[in-house]
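[1] Quick one: sequence and predicted model below, then my questions.
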Amino acid sequence: MTLAEGIWEQIFVFDNYAELLALVRNSLIAGAALGLVGGLVGVFVIMRDLPFAVHGISELSFAGAAAALLLGVNIVAGSIIGSLIAAGAIGVLGARARDRNSVIGIIMPFGLGLGVLFLALYEGRAANKFGILTGQIVAVDNPQTAWLLGTSAVVLTTLWLIWRPLAFASADPEVAMARGVPMRALSFAFMVVLGLAVALSVQIVGALLVLALVVTPAAAAARITASPVLLPVLSVIFAVASIEGGILLALGSSIPVSPYVTTISFTIYVICRLAGTHRLRRWGTRRTAPAA
């Protein structure tokens, strides 16, 4: 067996696949919920230019999860608390766009440093430490699934309540402000929603690669449509396809789920980018073509 064949068999292992499916039932359920949340939240992340904030929040979410692991309490709860602290800090201290990146740049290393400290103090299984960073597909038990689904329901309900004014404020903030839309309150509410979405995503893909669920699907959808209806629909489809496909591909392998999720997500983005570029070129050619 060549080295390439050995690596390939490590990446894609389908032995006893049917029996293994039962082990990831909770992960598939949670993945569907996270795909829905990440796809919808990601639309506003792209519209409001907040990808950097996602990464900043994920670092404190990682610190919260690591602290929970060290203390022996619910990891999902710890991740959510860390995310909410980061989201609140960014929402309050970085209310103005020019201050936001500085605040995020300060929060990121602080959160990462705390997370590393807590993991260094943790004396349990190394797999638990690694899973917080890169995700685990069989680590979602029934209590965690209940936390994930409950928090997803809170995020989706909040988005449903603020969707229209948030879309207006994101698309045209100056006009929205002139019309009396509560910009500061909406911004803070969305940061809280974003914090919850990031905390949920960390449980599946880990803190390092959360952008693949919260940013990439929406960015891919935005390359092929600007429709306010089709954009969130495609974003959700891409997010769910990425996470569910990643879980199913990683099932028989010892490799973490995150590389599979990120590869699928990136592939979708590349295809959408190429399709969007091709469409623009055709549209431009038609506009510049001489009349018959």
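    Nice, thanks for sending it over. Model, not experiment: these values are computed from the prediction.
[2] contacts and neighbour counts: CA atoms only from here.
    Noted.
[3] Please enumerate the helices of this structure.
    In the chain, helices defined by DSSP state H lie at 3-11, 17-21, 25-47, 51-71, 75-93, 97-121, 126-134, 142-171, 173-178, 183-205, 211-214, 216-224, 230-250, 258-288, listed in chain order.
[4] I'd like the distance from the last one to the chain centre, please.
    Looking back up the chat, that one is helix 258-288. Mean-position distance between helix 258-288 and its chain equals 20 Å (CA atoms, centre = their mean, to the nearest Å).
[5] What angle do helix 126-134 and that helix make with each other?
    Our comparison of helix 258-288 with helix 126-134, counting by axes from the mean of the first three to the mean of the last three CA atoms, to 10 degrees, yields an angle of 10 degrees.
[6] Equivalent analysis for the fifth one, please.
    Orientation note: helix 75-93 sits at an angle of 30 degrees relative to helix 126-134 (the same axes, to 10 degrees).
[7] how much space is there between residue 274 and residue 223?
    For residue 274, the distance to residue 223 equals 9 Å [CA to CA, to the nearest Å].
[8] returning to that earlier point: quick one, which of the helices of the chain is packed in tightest?
    helix 211-214 (a mean of 28; mean count of other CA atoms under 10 Å).
[9] Check which helices and strands that helix sits against.
    Based on contacts counted as 3 or more CA pairs under 8 Å, 6 or more residues apart in numbering; DSSP states H and E, the elements that helix 211-214 packs against are helix 25-47, helix 51-71, helix 183-205, helix 230-250, helix 258-288.
[10] out of the ones you listed, which comes closest to residue 117?
    Taking CA to CA, helix 51-71 is the member of these nearest to residue 117, at 8.6 Å.
[11] Report the distance from that closest one to the chain centre.
    Taking the mean of its C-alpha atoms, helix 51-71 sits 13 Å from the chain's own mean (CA atoms, centre = their mean).
[12] I'd like the helices and strands packed on helix 211-214 laid out as a markdown table, including distance to residue 106.
    Supplementary listing: those in a markdown table, determined by distance: least, CA to CA, whole Å:
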| stretch | distance to residue 106 |
| --- | --- |
| helix 25-47 | 20 |
| helix 51-71 | 9 |
| helix 183-205 | 17 |
| helix 230-250 | 29 |
| helix 258-288 | 26 |
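[13] dropping in the other structure now:
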Amino acid sequence: MNDDWWSRVFNFQDYGQLLGLVQNSLIAAAVLGIVGGVIGVFVMQRDMAFAVHGVSEMSFAGAAGALLFGVGVVSGALVGAVVAALAIGLLGARARDRNSAIGVLMPFGLGLGILFLALFDGRASSKFGLLTGQIISVDGPDLGRLIAICLVALVVLVAIWRPLMFDSLDPDVAEARGVPGRALSLLFMLALGLVVSVAVQIVGALLVLALLVTPAAAALRVSASPVLAPLLSAAFGVAAAVGGILLALGGSLPISPYITTISFLTYLACRVIGSGRDRSARLAV
């Protein structure tokens, strides 16, 4: 019984042959890890982890609707995520209003997605994959679209990087200096929606936080540098996404437990390092 359980988690027979089946997924995961890690730093600085979950639920609803009506799942996830992101950006000028909007969107998106999946008569694995991720879910055309979506999100981030960083770290002073906070918020939410729609394809709607929040939270535990923190977050995101797929390939479980475990262990390690460094700094004083 124990051997059977272990073989479901890790089983590397014929691993080399299986590896060729997930090349597209590995590339997509690496791109997502980089872009998700970078945007995740702003998510943490702007205290918007809850927003990631809200957007992912609507992205799930869009993907489930696309599955039901025979449209491209990537397109459906993209539409759902962008609609949710823009709605949150428009309705949520203040944190309280934003959280209220997200609290309304989350159950609506989840319920709508479940309805679409209940009406869908196709494979059960397709339904399950939207929630927890699929190891072979990215074909050639999908890979091109996913990379294009991530590049658009990255271009938006680069274009607004400096004012967005200012507005994220000190919104009151930024507003006093004439920084257009609402416009930045809308553009940031648009970029976030694009990245979330890609993440749903890889890790599933329920665990998007593992790639868009946890790597950034880990990076910010060991560095507050505006340059080093995004780089570390991107590295942690790539390690979790690509490492999760490589480990999942050897078992019969969904990708998400592997990705979330790597992300969580990375966060714990960074937390220990950060706590130790803070303790040393206090003792030195």
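    Ah, there it is. All values derive from a computational prediction rather than experimental measurement.
[14] Nearest to residue 84 of the first structure, out of the helices and strands packed on helix 211-214 of the first structure?
    Among these, helix 183-205 comes nearest to residue 84 of the first structure, with 5.2 Å by CA to CA.
[15] could you give the angle of the closest one to helix 142-171?
    140 degrees.
[16] Tell me the counterpart residues of helix 183-205 of the first structure in the second structure, please.
    Following TM-score structural alignment, the partner segment of helix 183-205 of the first structure in the second structure covers residues 181-203.
[17] compared with the first structure, how much does that stretch deviate?
    After superposition onto the first structure, the mean distance of stretch 181-203 of the second structure to its aligned counterpart is 0.6 Å, using mean CA distance after the TM-score superposition for the first structure.
[18] And for stretch 257-275 of the second structure?
    Once the two structures are superposed, the average separation between stretch 257-275 of the second structure and the matching residues of the first structure is 0.4 Å (mean CA distance after the TM-score superposition for the first structure).
[19] Also stretch 228-239 of the second structure?
    For stretch 228-239 of the second structure, the mean deviation from the first structure after alignment is 0.3 Å (mean CA distance after the TM-score superposition for the first structure).
[20] The first structure: matching residues for that stretch?
    On the basis of TM-score structural alignment, stretch 228-239 of the second structure is assigned to residues 230-241 in the first structure.
[21] How about residues contacting that stretch?
    Under the contact criterion CA atoms under 8 Å, 6 or more residues apart in numbering, stretch 230-241 of the first structure has outside partners 31-32, 34-40, 42-43, 213-214, 217-222, 225, 264-265, 268.
[22] got it, and stretch 117-129 of the second structure?
    Counting by CA under 8 Å, 6+ apart, 64, 65, 67, 68, 204, 254 sit against stretch 117-129 of the second structure.
[23] how about the nearest residue to residue 56 of the second structure, chain neighbours excluded?
    The spatially closest residue to residue 56 of the second structure, leaving aside those adjacent along the chain, is residue 205, at 5.4 Å (CA to CA, 6 or more residues apart in numbering).
[24] Check residue 67 of the second structure too.
    residue 73 (5.9 Å).
[25] And residue 105 of the second structure, by the same measure?
    On the basis of CA to CA, 6+ apart, the spatially nearest residue to residue 105 of the second structure that is not a chain neighbour turns out to be residue 54, at 6.3 Å.
[26] how about that neighbour, what's its match in the first structure?
    Per TM-score structural alignment, the equivalent position to residue 54 of the second structure in the first structure is residue 56.
[27] ok, its match touching residue 103?
    No: with contact defined as CA atoms under 8 Å, residue 56 of the first structure does not reach residue 103; the gap is 9.1 Å.
[28] ok, the alignment partner in the first structure of residue 24 of the second structure - contacts?
    Taking TM-score structural alignment as the alignment basis, one finds that residue 24 of the second structure is matched in the first structure by residue 26. Taking CA under 8 Å, 6+ apart, we find residue 26 of the first structure in contact with 140, 141, 142, 145.
[29] One more: residue 143 of the second structure?
    24, 25, 27, 28.
[30] Then residue 262 of the second structure?
    By CA under 8 Å, 6+ apart, residue 262 of the second structure lies in contact with 239, 240, 243, 244.
[31] Widest-spaced pair of those?
    The two members of the contacts of residue 262 of the second structure with the most space between them (CA to CA) are 239 and 244, at 7.8 Å.
[32] I figured the residue nearest to residue 56 of the second structure was touching residue 130, is that so?
    Yes: Residue 205 of the second structure sits in contact with residue 130 when judged by CA under 8 Å, with a separation of 6.2 Å.
[33] list residues touching both of these two?
    Common neighbours of residue 205 of the second structure and residue 130 (criterion: CA under 8 Å, 6+ apart): residue 60.
[34] coming back round to it: switch the contacts of residue 262 of the second structure over to TSV; also include distance to residue 176 of the second structure.
    As requested, the contacts of residue 262 of the second structure are arranged in TSV below (distance: CA to CA, whole Å):
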residue	distance to residue 176 of the second structure
239	40
240	39
243	44
244	44
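[35] Residue 198 of the first structure contacts residue 54, correct?
    Yes: checked against CA under 8 Å, the pair residue 198 of the first structure and residue 54 is within contact range at 6.9 Å.
[36] Sounds good, over and out.
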